[in-house]
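Trainee: Have a look at this prediction, sequence included:
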Amino acid sequence: MAQTPLDDLIALLARLPGLGPRSARRAALALVQKRQVLLEPLAEAMADVARNARECLVCGNIGTGERCEICLDPKRDATIICVVEDVADLWAMERAEVFRGRYHVLGGTLSALDGIGPDDLNLPHLFARIDGDAVSEVILALGATVDGQTTAHYIADALEGRGVTLTSLAQGVPVGGELDYLDDGTITAALRARRAL
């Protein structure tokens, strides 16, 4: 049986994170059934993104020009850089609407098992930004995984003696979290990061 355009669409959708073959079929069916409301605008938006989206030359965010909207915003504090693993983490920080500095996307974390070393990440550009700009603080907003913490330690060692304050996001009990449902590592991190009330 020949592959149809609908089969191709389903196969492509199934490759997206969070979608398996069954979810992809449901999504494709919804798109086709609502062609004018969903499929055609989605196709136009995807074509526009394919033509215009690019990586920001300064921070690594996704934008439509050489510099993203965050890097171009004069109201942002250029003296504080928040280091994140990937663009999804940057977008999560932006959703919270509490950070008003600039970002730096590493493009991953160090991982000996996966063969990812310092040269595979956007680390040289980070160090150049810190040395070249008037950066006073670097916030490490990396995951509490082994690879995330290895990367944080590597960056901390590399920044030693450069006159920049190095901080990291607090880790521990999430808002609304109950101790009974937390793993031992989270409880340990929360206890170590305790503060006076």
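Mentor: Okay, I see it.

Trainee: When you work out contacts or count neighbours from here on, use the C-alpha atoms and nothing else.
Mentor: Noted.

Trainee: Tell me which helix or strand Asp89 sits in.
Mentor: Taking DSSP states H and E as the definition, Asp89 sits inside helix 87-96.

Trainee: Which strands and helices lie in contact with that helix?
Mentor: Using 3 or more CA pairs under 8 Å, 6 or more residues apart in numbering; DSSP states H and E as the contact criterion, the neighbours of helix 87-96 among helices and strands are strand 101-105.

Trainee: List the buried residues of the strand it packs on.
Mentor: When neighbours are counted by 16 or more other CA atoms under 10 Å, the buried residues of strand 101-105 are found to be Gly101, Arg102, Tyr103, His104, Val105.

Trainee: Check it against this one:
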Amino acid sequence: MDRAPNEIEALIAQIARLPGLGPRSARRLVLHLIQRRDQSLRPLLSALDRVAQTAQICRACGNISTLALCDICADPKRATAEICVVEDVADLWAMERGGAFGGRYHVLGGTLSALDAIGPEDLRIPELVTRVQQDGTREVILALAATVDGQTTAHYIADALSPLDVQVTALAQGVPMGGELDYLDDGTIGAALRARKAV
């Protein structure tokens, strides 16, 4: 029996597991890639292999990079006195897409959640406190989701930073309750960043 259809079905099943793609979208994508092997499939495989070999977590901020320091942390033009704290890398990318922030970032790796048993020790909060102490940070901007877990995390961070000489602010108008940064448009993110307030 010819194995090709089974292998193709296995590829479709793997693609369908990706966020935002279901079985029908995965079938269309795989068909497109197979029909355009030289233009699409082989370059994609090469890029995936390079990323699989080199992708790592930035040692300073927690962003994904192919080097020990991501492009943002390595950029001498970025302001070092401001750190924008985000839940995950998707939120960092959303902030960067808007182009409204010129400082550095700190990726927590999640939010505090009693239901999911995620405590402060499971997040990169101690690393944030250390960065603020060592880097001469003047402002920490909490760009966390307007959810119960996001707000709980924001208050915990504000308390952890309270002994330090740093202003702690949070995104304000423009971010709806229950909203997540990755789903907001660039203008909304920019307006929220400009209208941040003290926590």
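Mentor: Right, received. Where do you want to start? All values reported here derive from a predicted model rather than from experimental measurement.

Trainee: TM-score for this pair?
Mentor: Counting by TM-score structural alignment, normalised by the length of structure 1, the TM-score of this superposition works out to 0.85. Behind it: 177 aligned residues with a CA RMSD of 2.0 Å.

Trainee: picking up where we left off before, what comes into contact with the helix holding Asp89 of structure 1?
Mentor: Residues external to helix 87-96 of structure 1 that are found in contact with it (CA atoms under 8 Å, 6 or more residues apart in numbering): Gly60, Asn61, Ile62, Val84, Phe99, Tyr103, Val105, Gly107.

Trainee: Please tell me how far whatever residue of structure 2 lines up with the second one sits from Glu87 of structure 2.
Mentor: Just to be clear, that refers to Asn61 of structure 1. The pairwise alignment with structure 2 assigns Asn61 of structure 1 to Asn63, based on TM-score structural alignment. Note on Asn63 of structure 2: its distance to Glu87 of structure 2, by CA to CA, to the nearest Å, is 11 Å.

Trainee: Overlap in contacts, these two.
Mentor: Applying CA under 8 Å, 6+ apart, one finds that Asn63 of structure 2 and Glu87 are jointly contacted by Val107.

Trainee: re the thing from before, please tell me how far the helix holding Asp89 of structure 1 is from the chain's geometric centre.
Mentor: With CA atoms, centre = their mean, to the nearest Å as the basis, helix 87-96 of structure 1 stands 6 Å off its chain's centre.

Trainee: now the contacts of helix 87-96 of structure 1: which count as buried?
Mentor: When the contacts of helix 87-96 of structure 1 are checked for burial by 16+ other CA under 10 Å, the buried set is Gly60, Asn61, Ile62, Val84, Tyr103, Val105, Gly107.

Trainee: Filter those residues down to the ones in strands?
Mentor: Counting by DSSP state E, the part of these found in strands is Ile62, Val84, Tyr103, Val105.

Trainee: ok, average deviation of the helix holding Asp89 of structure 1 from structure 2?
Mentor: Its aligned residues in structure 2 lie a mean 0.5 Å from helix 87-96 of structure 1 after superposition (mean CA distance after the TM-score superposition for structure 1).

Trainee: Repeat that for stretch 42-51 of structure 1.
Mentor: Once the two are superposed, stretch 42-51 of structure 1 sits an average of 0.5 Å from its aligned residues in structure 2 (mean CA distance after the TM-score superposition for structure 1).

Trainee: re earlier: so who does the match of Asn61 of structure 1 touch?
Mentor: Contact partners of Asn63 of structure 2, counting by CA under 8 Å, 6+ apart, are Ile57, Cys70, Val89, Leu92, His106, Val107.

Trainee: and Ile141 of structure 2, what pairs with it in structure 1?
Mentor: So, by TM-score structural alignment, Ile141 of structure 2 is matched to Ile139.
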